[in-house]
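In: The following block contains a protein sequence and its predicted model.
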Amino acid sequence: MLCDVHHHFLPEEYVEAWKASGTIPPGLQPPKWTLEADLAFTQRHSIATTILSLSAPGLTPFPPHLQVPFARKVNTLAASIAASHPHRYGFFATLPLSPGGSVPLSTTISELSHALDNLSADGVTLFTSYDSHYLGHDFFRPLWEELDARSAVVFIHPSSPPSPPPAAVGVPPPIIDFPHETTRAAVSLITSNVIRDFPNVKIILSHGGGTLPFVANRIANLGADAGVLPPGKTADEFLAEAKRFYFDLALTAFPGAMELVVGFAGRERVLYGSDYPFCREGTVGRQRENLRGVEFGGEEVMKTLFPGLMGRKEGG
């Protein structure tokens, strides 16, 4: 049974508002998405279960007065898809979030509670940074406390860096920068002791954890040598916390990269992700072929992460 934990949906109203905001990166256009096309895609690629999420930039391009109602609209739509296809779909809730003060954190937590308690969300999506604050910043600590109390699943998706570099290398910045942003967010969660202090939260890093599996030993050892890790945190402890994340294989299931991720994290911490519809079908198909014979997290891991979703499947 294949569960796709990195799979996006793009409601038409959301796409139109995103276009109107003028924040779509040059060279990138959101693909058209429909539920019918999505179902056909999952059937072609033998994906039994899909967890829908909103991709970057989430709600950040929208003015404050639109973020909260848009979050509710997106979450209600995702919940309706999951309810009408209970054996095929789950979803990660979208949260309005702004350390800059435009959205009170109490409002964020209220939407979190509504999504988990009333809409049966399977977790929440957080982006790597908001208003130049990475997820380990003290602003987010009450949110992590709530997520920990609920033993929630958090899907971390990269967003554009606080100061995006120019597209000087000939490709849109997100194609290169997103993996680095995931790494920065992960390191901020380790060095701020969020990972240590909130052990009940189960965090999925996108795209094989960005560059974390490749640079974790470098950061751990140089950080310890330079005395820049938190007081008392050793290189070994840094690495142990880095391996507590889950890692999806979206745009990572290629020779060399996927072996690195599985070797670093262990197969029980590695999950399948397609990154549909941003990742085109030919690239998805090549990665599916590459994964033949590769062992990674299976049904038991899915039951641990998504008991509600897996219970619905078994009940059907």
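Out: Noted; the coordinates are in hand.

In: okay, CA-based contacts and neighbour counts for the rest of this
Out: OK.

In: Tell me which stretches of the stretch 151-300 of the chain form strands.
Out: 153-157, 202-205, 246-248, 270-271 (DSSP state E, counting those that start in this stretch).

In: Can you tell me what sits against the first one?
Out: Meaning strand 153-157. For strand 153-157, the external contacting residues (CA atoms under 8 Å, 6 or more residues apart in numbering) are 55-56, 92, 122-128, 147, 182, 201-206, 305.

In: Restrict those residues to the buried ones and give me that as a ChimeraX selection.
Out: Remark: buried members of these, expressed as a ChimeraX selection using 16 or more other CA atoms under 10 Å:
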select :55,56,92,122,123,124,125,126,127,128,147,182,201,202,203,204,205,206,305
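
In: same for the helix or strand containing residue 5, what does it pack against?
Out: Counting by DSSP states H and E, the element that carries residue 5 is strand 3-8. Packing partners of strand 3-8 (3 or more CA pairs under 8 Å, 6 or more residues apart in numbering; DSSP states H and E): strand 49-53, strand 270-271.

In: okay, the ones you listed, which one's buried deepest?
Out: strand 270-271 (a mean of 27; mean count of other CA atoms under 10 Å).

In: take the one below as the second:
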Amino acid sequence: MSARSSVIDFHAHFVPDFYRDAAIGAGYGNPDGMTGFPHWSEDEALRMMDRGGIGVAVASVSSPGVHFGDDAAARRLARDVNEFSASVRDRHPDRFALLASLPLPDVEGALAEIAYAYDELHADGVTLKTNARGLYLGDPAMEPVLDALDRRRALIVLHPTSPPGAEAVSRGWGRPMIEFPFDTTRAVADLLLRGGIARRPGIRMVVPHGGGALAALADRVEEFARMVVGGDGPDVTGQLRHLYYDLAGFPIPRQLPSLLAMTDPSHLLYGTDWPWTPEVIVTAGTAELKATPLLDQDEVTAMMTTNGLPLLDRFGT
């Protein structure tokens, strides 16, 4: 099957039972301030994809990821998650792409898992959280991980998670509502300001949820950077134009206009965030995207089908 005419969901998740049990056992029964984990099964995922006309799901484990405080346990869980994902991919090679999870902030473990995921499991990319227990993408400790991914021309699909101090700043609200978009903004802005992407042209990056608040704050970030380092400051807005952005969430009607002022429609990707977002909401959001006057029909079709092909080497042929 060629993905060229298929809808590609760049923001899909799986929640195997062993992962849910591990998270709950580690004290994450209410992940990111939510009431619990959604139900997921392989058959249910395929049925949902068929109902929504989705050909390919680029699936990963969502927040809180695989590291719950113990490096050795995180390495084991990352391996289990990745081998499970590979088994799903192998049963349905034309329906699922494999995004490997890494046991960050354990950098040594992450480097070992990158090698295993690519060389043994033939991963399509990796998923990185916006921070790993407070370790952000732009931190110097992350340099070896980003270098390893750059050498492999890796697809990195970001996913937000709770920031440090989340319980205080979230004010009791589920963190996906406000903290996720702002942690995405914080992580990407810091990474670009530190040259983490400019120095690594092999990395291909997808930013979730329409980039969070990046479009609204991009000019402010760039001007502050110029004030700090002078005229040779990083070209933040230029770098942002070349990243990709999934439209999972609620980009209509207010977020998408700002995003289109920051990047080209060819860098927009479809995403559902299922099963964390219920199917009824996914269906309504998809209908809004298809009907928006901000994109013409060719742009909508490309957003849902072909824009992401340069990121998926296995499907792009």
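Out: Nice, I can see it. All values reported here derive from a predicted model rather than from experimental measurement.

In: what's the TM between chain one and chain two?
Out: TM-score for the superposed chains, counting by TM-score structural alignment, normalised by the length of the first structure: 0.90, backed by 302 aligned residues with a CA RMSD of 1.9 Å.

In: if we can go back for a sec, so where in the second structure does the strand holding residue 5 of the first structure end up aligned?
Out: The alignment of strand 3-8 of the first structure onto the second structure (TM-score structural alignment) covers residues 8-13.

In: Can you state the mean residue-to-residue distance of that stretch versus the first structure?
Out: Using mean CA distance after the TM-score superposition for the first structure, stretch 8-13 of the second structure ends up 0.4 Å from its aligned counterpart in the first structure, as a mean over the superposed pairs.

In: buried ones in that stretch?
Out: 8-13.

In: The counterpart of residue 278 of the first structure in the second structure: what's it in contact with?
Out: Residue 278 of the first structure maps onto residue 276 of the second structure when the alignment is built from TM-score structural alignment. Applying CA under 8 Å, 6+ apart, we find residue 276 of the second structure in contact with 13, 37-38.

In: from memory residue 210 of the first structure sits against residue 178, does it?
Out: Yes: using CA atoms under 8 Å, residue 210 of the first structure is in contact with residue 178, at 7.3 Å.

In: So between those two, which is more surrounded?
Out: Using other CA atoms under 10 Å, the more surrounded residue of residue 210 of the first structure and residue 178 is residue 210, with 27 against 22.

In: Aligned counterpart of that one in the second structure, please.
Out: So, by TM-score structural alignment, residue 210 of the first structure is matched to residue 212.

In: And the helices in the second structure, which stretches?
Out: 17-25, 42-51, 71-91, 107-119, 143-151, 166-169, 179-193, 214-229, 236-242, 255-262, 279-291, 297-304 (DSSP state H).

In: Turn the ones you listed into TSV, columns for distance to residue 33 of the second structure.
Out: Output for the helices of the second structure, formatted as TSV (distance: least, CA to CA, whole Å):
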stretch	distance to residue 33 of the second structure
helix 17-25	13
helix 42-51	24
helix 71-91	21
helix 107-119	26
helix 143-151	29
helix 166-169	8
helix 179-193	11
helix 214-229	24
helix 236-242	30
helix 255-262	24
helix 279-291	20
helix 297-304	31
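
In: Which stretch among those is buried most, on average?
Out: Per stretch, and counting mean count of other CA under 10 Å, the top mean among these goes to helix 179-193, which has a mean of 22.

In: mean shift between that helix and the first structure?
Out: Averaged out, helix 179-193 of the second structure is 0.5 Å away (mean CA distance after the TM-score superposition for the first structure).

In: Now do that helix: distance to the chain's middle.
Out: From the chain centre to the centre of helix 179-193 of the second structure is a distance of 12 Å (CA atoms, centre = their mean, to the nearest Å).
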